[in-house]
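Enquirer: when you get a sec, could you give me coordinates for this:
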Amino acid sequence: MKRTRTQKTVFLGAVSMVMLAAFPAFAQQDVSARLSRMENEIQTLSRALFKGETPPAEYQPYENSTAGAVSADRQAALELRLSQIEQEMATLTGRIEEQDYALRNLQNRLEQISVERIQTSPVSLPRPTAQSAPALADGTAGTLGTLSQKPNGALSANAEDDDPDAAYQRAYALMRDRHYDEAEKAFTGFLSRYPAHRLADNARYWLGETHYVRGEYERAARLFAEGYQKDPAGPKGPDNLLKLGMSLGGMGKKDDACLTFSQILKDGAGSPNPIQDRAEAERTKLGCE
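Expert: You can find the predicted model right below:
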């Protein structure tokens, strides 16, 4: 009976590990495909908006328009779509982070189950004897063994409070739901408690975003500049530099913004991507030379 139960546990664990490996692969393939389509659309829209190429059919409401010319209505529609794609890409990036978080939680849970199986195995537990609880001076049984026992709920709450991944996800959820004031406080608290955590750069970037979307360009610029200086070659390096330029533009510092966008194009010369396309678009919008 014990052997059957053990075999069942091993089987369920194996199935869980297979699902654990397969789930993120399928999910990330779907997200990667969507990101690729968005990148292609950004390049198409950017060429139509800033290089005078013929826009896609859905952005041509007038049949008598001159080929390659972009009317004011079309230009507004193209700019709106570019902004929508940027927001969608940010959402997909957050979804990848959420999947990674869920994956780590599942891995930790499987490890915990394995440890619990070992600790609670009947084979490893000695039979209780009369000497199991030491007697005190007055002859009563000792209760020292109960000091380490805590309700599972209290332990889980403390673990969640001390979990930086959970704290980051809560902050990002507020940002995703556009609760920018609360997201600002949550990301600020995360950086205060976990300044060296692997998600600190992401948290600093999204903290800057909470200011940027509210038009607080000076605060946003400081955070994006700090993020870029800390890790210019990191995953958020190009994003920080782009948003730094956009924040400087929002502050009216055209020359500084133009230099920033030029640096992005210089760093990524020969490898077109959405960051460079957006930098080129912002250069054109500001009238950079």
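
Enquirer: from now on I want contacts and neighbour counts done on CA atoms only, so please keep to that.
Expert: OK.

Enquirer: any idea how far residue 110 lies from residue 10?
Expert: According to CA to CA, to the nearest Å, residue 110 and residue 10 sit 11 Å apart.

Enquirer: residue 264 too?
Expert: For residue 264, the distance to residue 10 - CA to CA - is 52 Å.

Enquirer: who's more crowded, those two?
Expert: More neighbours surround residue 264 than the other of residue 264 and residue 10, with 22 against 13 (other CA atoms under 10 Å).

Enquirer: contacting residues for the more buried one?
Expert: 238, 241-242, 275-276, 279 (CA atoms under 8 Å, 6 or more residues apart in numbering).

Enquirer: swap the cut-off to 7 Å and go again
Expert: The neighbours of residue 264, taking CA atoms under 7 Å, 6 or more residues apart in numbering as the test, are 276, 279.

Enquirer: host element of it?
Expert: helix 254-267 (DSSP states H and E).

Enquirer: want to put them side by side, so please do this one too:
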Amino acid sequence: MYRLKEYLICLFAVILILNIQNKSFSEESEIYDILNVIQKDLRTLEKAVYAGDSFSTSQSSDSNLSQDTLTRHLLKLSDIEQQFQELTSKFEEINFKIDKLSNRISKNQADSQLRFQDLEKARLSGRLQSTDIVSDQPEKQLPGTSEAQILGRISDKDLKDTQIVQSTQSVESTSAVVTEKYISEEKILPEGTPKEQYDFALSFVKVGDYETAEIALKEFVDMNTKDELAGSAQYWYAETFRIRQLYQDAATAYLDGYQKYPKSVKAPVNLLKLGVSLVQIGEKDQGCSMITGVSKQYPKASQSVLQRAKYEEKKFDCPTKKS
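Expert: Sure thing, here's the model as predicted:
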């Protein structure tokens, strides 16, 4: 800027000297007018350049400020997203428990109705048997009593005893059938397509029944090792341990998912959670290596995962590797 100013002044001085030598004193006023115009233009140009520099500096500062603000908003958005998922999970858990309780009530009502029917059949059977017992016995008549009174007493006693025996046998038989039914059910997953089985297993995660989810997801992975949903199932299987703060088991499960399903849709977040779990069990160096490796191995992962990885790096004070 200052070089431009000096150059213009020198140029003007040369022109002025040449003009003075060739022109009379009557033209001095015109020369001074020209000088004033050039000075005004020079000042205007200087202000414009200064304003341009200020605008560039301000724009650069605003750009840096906007980048920092965007990063903070993305981190907050990631936290809000996680909180929303937790609230959704709790809401679904409540609905599932209500449905489960309703199913239990309906089942108990059906079982009770079945038992009552068995008891009713037992009563009818007991009455028939008591009638046969009474009819087979010889008729004995005591002095001063009538035949109807003796038969009535014998029939009532035998009938009550027979009803008790038959009712007890019926209840024991029904309980044995129900118990045998539940003991024989070894598998959790129902029959169906892998997608249906996956949704069924994942439903236990959504309602917070992580122990059952652990068993169901493990069963799914064992049965559908090569299915496209196996990687996602392995991730959620590991999640059932992490949520219960069983970080050693979680790290092992995440590591299996990282090694067996590196191209799964859950692979980036699986690697991130593996790193977090390793840090939780005291393996900070390995854990930080996994966390910082998320953006390198999966640069096209979702922004929420990448931002979460940066957040975990700062949280655990992971050293940044210089390339």
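
Enquirer: what's the TM-score here?
Expert: Overlay of the two chains. TM-score (TM-score structural alignment, normalised by the length of structure 1): 0.46; 156 aligned residues with a CA RMSD of 3.6 Å.

Enquirer: just to revisit the earlier point, buried ones in the helix holding residue 264 of structure 1, by neighbour count?
Expert: 254, 257-258, 260-265 (16 or more other CA atoms under 10 Å).

Enquirer: looking at those residues, which is nearest residue 221 of structure 1?
Expert: residue 257 (10.5 Å; CA to CA).

Enquirer: hang on, that closest one packs against residue 248?
Expert: Yes. With contacts counted by CA atoms under 7 Å, residue 257 of structure 1 reaches residue 248, the gap being 5.2 Å.

Enquirer: redo the buried residues of helix 254-267 of structure 1 as TSV? Include distance to residue 217 of structure 1.
Expert: Output for the buried residues of helix 254-267 of structure 1, formatted as TSV (distance: CA to CA, whole Å):
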residue	distance to residue 217 of structure 1
254	13
257	12
258	16
260	15
261	16
262	20
263	20
264	19
265	22
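
Enquirer: closest to residue 40 of structure 1 among those?
Expert: Nearest to residue 40 of structure 1, judged by CA to CA, of the buried residues of helix 254-267 of structure 1 is residue 265 at 18.0 Å.

Enquirer: dump the residue contacts of the closest one.
Expert: Residues in contact with residue 265 of structure 1 (CA under 7 Å, 6+ apart) are residue 276.

Enquirer: show me the helices in the stretch 1-150 of structure 2, by range?
Expert: For the stretch 1-150 of structure 2, the helices defined by DSSP state H, counting those that start in this stretch cover 2-22, 28-136, 147-183.

Enquirer: out of those helices, which is closest to residue 290 of structure 2?
Expert: Closest to residue 290 of structure 2 of the helices of the stretch 1-150 of structure 2 is helix 28-136 (CA to CA; 19.6 Å).

Enquirer: any idea of the angle that closest one forms with helix 2-22?
Expert: 160 degrees (axes from the mean of the first three to the mean of the last three CA atoms, to 10 degrees).

Enquirer: helix 28-136 of structure 2 packs against which elements?
Expert: Applying 3 or more CA pairs under 7 Å, 6 or more residues apart in numbering; DSSP states H and E, one finds that helix 28-136 of structure 2 contacts helix 147-183, helix 194-206, helix 303-315.

Enquirer: could you give the angle of the second one to helix 28-136?
Expert: Calculated by the same axes, to 10 degrees, helix 194-206 of structure 2 forms an angle of 100 degrees with helix 28-136.

Enquirer: which parts of helix 194-206 of structure 2 are buried?
Expert: Neighbour counts over helix 194-206 of structure 2 (16+ other CA under 10 Å) mark 194, 197-198, 200-206 as buried.

Enquirer: which of those residues lies closest to residue 285 of structure 2?
Expert: residue 205 (30.5 Å).

Enquirer: on that earlier part again, now, of the helices and strands packed on helix 28-136 of structure 2, which is deepest in the fold?
Expert: helix 194-206 (a mean of 19; mean count of other CA atoms under 10 Å).

Enquirer: now the element after it, going C-ward?
Expert: Later in the chain than helix 194-206 of structure 2, the nearest helix or strand by DSSP H and E is helix 210-223.

Enquirer: buried sites along that following helix?
Expert: Buried residues in helix 210-223 of structure 2, counting neighbours by 16+ other CA under 10 Å, are found at 210, 212-221.

Enquirer: related to what we said a few turns ago, after the helix holding residue 264 of structure 1, which helix or strand is next?
Expert: Next in sequence after helix 254-267 of structure 1, counting helices and strands by DSSP H and E, comes helix 274-286.

Enquirer: now that following helix against helix 254-267, angle please.
Expert: 150 degrees.

Enquirer: residues of helix 274-286 of structure 1 that come out buried?
Expert: With burial defined by 16+ other CA under 10 Å, the residues of helix 274-286 of structure 1 counted as buried are 274-283, 286.

Enquirer: which residues does it contact?
Expert: For helix 274-286 of structure 1, the external contacting residues (CA under 7 Å, 6+ apart) are 39, 42-43, 46, 50, 238, 242, 254, 258, 261, 264-265.

Enquirer: cool, stretch 89-106 of structure 1 as well?
Expert: 24, 31, 35, 165.

Enquirer: switch to 10 Å and redo it
Expert: Stretch 89-106 of structure 1 is contacted by residues 16-17, 20-21, 23-24, 27-28, 31-32, 34-35, 38-39, 83-88, 107-112, 165-166, 168-169, 172-173, 175-176, 199 when judged by CA atoms under 10 Å, 6 or more residues apart in numbering.
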